[in-house]
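Novice: pasting the sequence and the predicted coordinates here, then a few questions.
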Amino acid sequence: MRKPRSLRTRLVVSSVALIAVVAAVISMVTTIALHSYLFSQLDTQLSDVARRAAGPAPPGVKNPPHAADLRFLTMGGQPLGTIGAVIPDDGGDDDIQRGGISAQSETTAGEPRVDARQLTREQTDALQQVSLDGSPHSVDIPHAGGYRVTSHPFDGGTLLVGLPTAQVEDTLSTLVVVEICVSAAGLAAAGIAGAASVRMALRPLRRMAQTAKRVSQLPLHEGEVVLRERVPEQDTDPRTEVGQVGAALNRMLGHVGSALAARYESEMRVRRFVADASHELRTPLASIRGYAELTHRGGEPVGPDTRHALSRIESESTRMTGLVEDLLLLARLDTGRPLKTRTFDLSPLVVDALSDASAAGPGHHWRLDLPDEAALVRGDAPQLQQVLVNLLANARTHTPEGTVVTARVRRTAGGGGVTVRIEDDGPGIPPETLPHIFERFARGDPSRSRAHGSTGLGLAIVRAVVTAHGGEVSVTSAPGRTVFTVHLPAPDSPALPTSEQKPAPEGKAPAADEAGAAPEGNSQAEHSFTTRR
């Protein structure tokens, strides 16, 4: 496929091509006009020579001797190479009786003189092809070149006179060469001047393109956006076409900025509402669960219907509490609160999360693949543990029993951070769901029941937490293999967000030391899955 050309290139090429066409037309017309003019002059000269050669004889002379014996060829008044031939009236079949061509030679004293050389048989044969109608004709004479030949009757026969066209042809050839050289130089100059002119004319468009490019590089899809980019005032003159485009672009950027500001304000109101509502709902939900548990523990006998209703109240309050906690966590992450970060080994967190997942999903096969060296990251340990728990819970919830789920931890080559992969050999994620898998309340199976306890916020929390840590999360899925990949930057990476670190309580070891080894309570769970180093 041919690469598209820029507007500047197209304009310059179009201008040069137009100038080339005009130059070609002018050169062609000039050449044709000069050709006609020179040949007209040559024909006039040819007629004059023929009339002088076959003109009226001197008094007392029957035939003009200079016509009959071609003496005119050596008398001057015509250019060298002039051809003369006589066709007598009684020669029959228009045979040429005598023919000669003027040529220059030198005398014994070294002085130039004009002689008449006899025509060859081939040359006379060429002359015999000329029509004896008195009009000039172009003839190619062998070994002599192009000629203009005309016939003129005289007393006793017909005289053929020919003048060479070499000088006219040389003049036309010189003109063509000059036209080509001048046209080429003119086109080169036009191309350079056109490129400079078009470059200056398109400079406002380049400034607009740079403004649009800077706008396109802004993160307009989320957060507060202050759209200050505008086209320079010098490029917004409404009297010019470019200025009209610049003014329209500025108006559009103003409308977009207003829309983004309104969108951000609306998002902030929703976030504040979600955060406030989630915070306020925690207390009544805790009260509902407490009263339900208190009723279970009471000594008063209750019927089976009441016990079932109380268990459902307790179950739904637990599920709603999880939903409220997830919403509150997302709201806090959206507000950009600083993280309580520290440097720790991520491997123990993976061990703990996989232990909990194996206890919750004994029908799955859980595998662990850890590096030999410590996988150090810097971040908020509880939030990163929530990421691991959510990813493993997602694999457990949406795959059938017997599925193999593998958690792999690897240090990125070159010290670029740590990569965690949660892989399963389940049925995979539907292709239509894959692009929206990290959106809030996204569900791979909209028709599934709520018995699984999923809120549709688990993977949204994963992306929010990983992004807050300066990392990236992605997913690839096909039937038989689904992989969630989390990449966290190195502890000294500039991509990490600014954070706060609270000192550990006096007399207690830092949390990094606590995460260095798995708790004893998880030692039994570790035996239920395969660990590989």
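Specialist: Received, thanks.
Novice: going forward, measure contacts between C-alpha atoms and count neighbours the same way
Specialist: OK.
Novice: strands along the stretch 1-150 of the chain, start to end?
Specialist: Listed in chain order, the strands of the stretch 1-150 of the chain (DSSP state E, counting those that start in this stretch) span 83-88, 98-106, 112-118, 137-141, 145-154.
Novice: which positions in the longest one come out as buried?
Specialist: The neighbour-count criterion (16 or more other C-alpha atoms under 10 Å) identifies 146-154 as the buried residues of strand 145-154.
Novice: what is the nearest of the residues you listed to Thr455?
Specialist: Using C-alpha to C-alpha, Gly146 comes nearest to Thr455 of the buried residues of strand 145-154, at 100.5 Å.
Novice: nearest residue to that closest one other than its sequence neighbours?
Specialist: Leaving aside its sequence neighbours, Gly146 sits nearest to Asp140 (C-alpha to C-alpha, 6 or more residues apart in numbering; 4.5 Å).
Novice: now do the same contact list for that neighbour.
Specialist: Listed by C-alpha atoms under 8 Å, 6 or more residues apart in numbering, the contact set of Asp140 reads 126, 146-147.
Novice: what about it, distance to Asp48?
Specialist: 21 Å (C-alpha to C-alpha, to the nearest Å).
Novice: putting a second one here so we can go through both:
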Amino acid sequence: MKLHSIKHQLNWLILKVTLYSFVISFGTFFAWVFYTTFRSGHPVGDEFAFDTADWVQLIISTLLTVLVSVLTAAGFVRKILFPLQSLTVSARQVADGDLSARAQQGEKPLAEMSALVDDFNQMAARLENASRDIRTWNAAIAHELRTPVTILRGRLQGLADGIFPPEQQLFVNLVKQTDGLSHLIDDLRTLSLAQSGHLRLSRSTIDVPQEMAAIAALMEADFKASQHSLVLDLHPAQLCCDAARLRQAMLALLENARRYAVSGVVVISCREQQQGVTISVEDEGPGISPEVAATIWDAFVRGDDSRSRQRGGSGLGLAVVRAIVLAHGGEVRCTPGTLHGTRFTLWLPDAA
């Protein structure tokens, strides 16, 4: 079956409309003449007689009308065809792998065509961003896995070859490396579930100050070893949420403070606010620049990349925190604190 282009169809439609208008105009005129003659019972009078000049004038006016109609219709056709042709070319480029292709609207586009082009360009931009994110994630995950896997392989190879004696401390270090890999896999799984909308929450009503106190007691020994002290500023608050996920988020925030904050005080606070509960973790420095604060919740983002790698961490902790809070319908913020450091704030709505 032969397919015709929109341009061909529109041109043929314009021609048919013009011809039909011409036939209807003349047909109506002559029908009126014959109708009038039939009613009067007299032959066609001189008032309906046409000489050569009249016929020439009628033909010229008709041709001019047809020309104006065609030119006007051609301009309208261009308004339709240009964005459609641009969409066709851009869609073919995107299908061939060029995700940077964008469609053009042309001059004075129609509202529907403009909306269609805008939607296509937004779709192409999202595909381009998604493709870029996939490449970034693949590179970052490979980088994060390379170090612990290399260490494990080297130590195990040394044990197999008899280079390292099978001492307890060596096995303890190997267990720490496997724990790091497990945490990385768990974080990646949490982020994947959150992005796909399958992060399930098991909600129950908890006493927030009691939960924060329990988490602080769990981290107290590690904070003392890193020369930090935990201070609790807790106000009465009840919250219906996933307690296990909330603990996961708080442990990630506290671990982030323990790794990267200067030695000193780390304050945990909570209070009821705006039909929910606000929980914050604040340290004494060194602080985060506004540029980094805008992206600190993204995966594999570190405030100071070289220092962060020396102190460990995969760069997924804060991304996991945001994923958990967003799954609860809450919000996260990173702002300068009153202690000259950084305040990480979580707001979770009460789902009760």
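Specialist: Cool, got the structure. On a predicted model such as this, the values are computed, not experimentally measured, just so you know.
Novice: how about the contacts of Asp140 of structure 1 in TSV, adding distance to Ile180 of structure 1?
Specialist: Shown next, in TSV, are the contacts of Asp140 of structure 1 (distance: C-alpha to C-alpha, whole Å):
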residue	distance to Ile180 of structure 1
Ala126	35
Gly146	24
Tyr147	27
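Novice: quick one: the helices in structure 2?
Specialist: Using DSSP state H, the helices of structure 2 run over 6-40, 52-95, 111-161, 168-195, 208-225, 243-260, 290-293, 305-310, 317-327.
Novice: ranking those by burial, who's on top?
Specialist: helix 317-327 (a mean of 23; mean count of other C-alpha atoms under 10 Å).
Novice: name the helices or strands packed onto that one?
Specialist: Applying 3 or more C-alpha pairs under 8 Å, 6 or more residues apart in numbering; DSSP states H and E, one finds that helix 317-327 of structure 2 contacts helix 168-195, helix 243-260, strand 331-336, strand 342-349.
Novice: and the second one against structure 1, how far off on average?
Specialist: Looking back up the chat, that one is helix 243-260 of structure 2. Helix 243-260 of structure 2 differs from its equivalent in structure 1 by a mean of 1.1 Å after superposition (mean C-alpha distance after the TM-score superposition for structure 1).
Novice: what helices and strands are in contact with that helix?
Specialist: Against helix 243-260 of structure 2 (3+ C-alpha pairs under 8 Å, 6+ apart) you get strand 203-207, helix 208-225, helix 317-327.
Novice: nearest to Lys7 of structure 2, out of those?
Specialist: Here helix 317-327 is closest among those (C-alpha to C-alpha), at 49.0 Å.
Novice: which bit of structure 1 covers the closest one?
Specialist: Mapping helix 317-327 of structure 2 onto structure 1 (TM-score structural alignment) gives residues 458-468.
Novice: ok, Gln274 of structure 2 to Asp233 of structure 2 distance?
Specialist: Distance from Gln274 of structure 2 to Asp233 of structure 2, by C-alpha to C-alpha: 19 Å.
Novice: which one of these two is surrounded by more residues?
Specialist: Asp233 (14 against 10; other C-alpha atoms under 10 Å).
Novice: Pro348 of structure 1 versus the corresponding residue of structure 1 for that one, what's the distance?
Specialist: Aligning on TM-score structural alignment places Asp233 of structure 2 opposite Asp369 in structure 1. Asp369 of structure 1 is 12 Å from Pro348 of structure 1, where distance means C-alpha to C-alpha.
Novice: likewise for Ala190 of structure 1?
Specialist: For Ala190 of structure 1 relative to Pro348 of structure 1 (C-alpha to C-alpha), the value is 74 Å.
Novice: now do Leu368 of structure 1
Specialist: 11 Å.
Novice: ok, now Val387 of structure 1?
Specialist: Val387 of structure 1 is 14 Å from Pro348 of structure 1, by C-alpha to C-alpha.
Novice: same deal with Gly243 of structure 1?
Specialist: 63 Å.
Novice: before we move on, the earlier item: dump the strands of the stretch 1-150 of structure 1 to JSON lines, plus distance to Leu330 of structure 1.
Specialist: Shown next, in JSON lines, are the strands of the stretch 1-150 of structure 1 (distance: least, C-alpha to C-alpha, whole Å):
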{"stretch": "strand 83-88", "distance to Leu330 of structure 1": "109"}
{"stretch": "strand 98-106", "distance to Leu330 of structure 1": "109"}
{"stretch": "strand 112-118", "distance to Leu330 of structure 1": "113"}
{"stretch": "strand 137-141", "distance to Leu330 of structure 1": "98"}
{"stretch": "strand 145-154", "distance to Leu330 of structure 1": "97"}
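Novice: deepest of the ones you listed, which one?
Specialist: strand 83-88 (a mean of 26).
Novice: same for it, what does it pack against?
Specialist: So strand 83-88 of structure 1, by 3+ C-alpha pairs under 8 Å, 6+ apart, packs with strand 98-106, strand 157-164.
Novice: picking that back up, ok, which of the helices and strands packed on helix 243-260 of structure 2 comes nearest Leu87 of structure 2?
Specialist: Of all these, it is helix 317-327 that lies closest to Leu87 of structure 2, at 35.6 Å by C-alpha to C-alpha.
Novice: and that closest one with strand 331-336, angle?
Specialist: Angle of helix 317-327 of structure 2 versus strand 331-336, following axes from the mean of the first three to the mean of the last three C-alpha atoms, to 10 degrees, is 140 degrees.
Novice: so what touches helix 317-327 of structure 2?
Specialist: Against helix 317-327 of structure 2 from outside (C-alpha under 8 Å, 6+ apart): 187, 190-191, 194-195, 199, 201, 245-246, 248-250, 252-253, 256, 296-299, 331-332, 346-348.
Novice: that helix vs structure 1 - mean distance after superposition?
Specialist: Mean for helix 317-327 of structure 2 is 0.7 Å (mean C-alpha distance after the TM-score superposition for structure 1).
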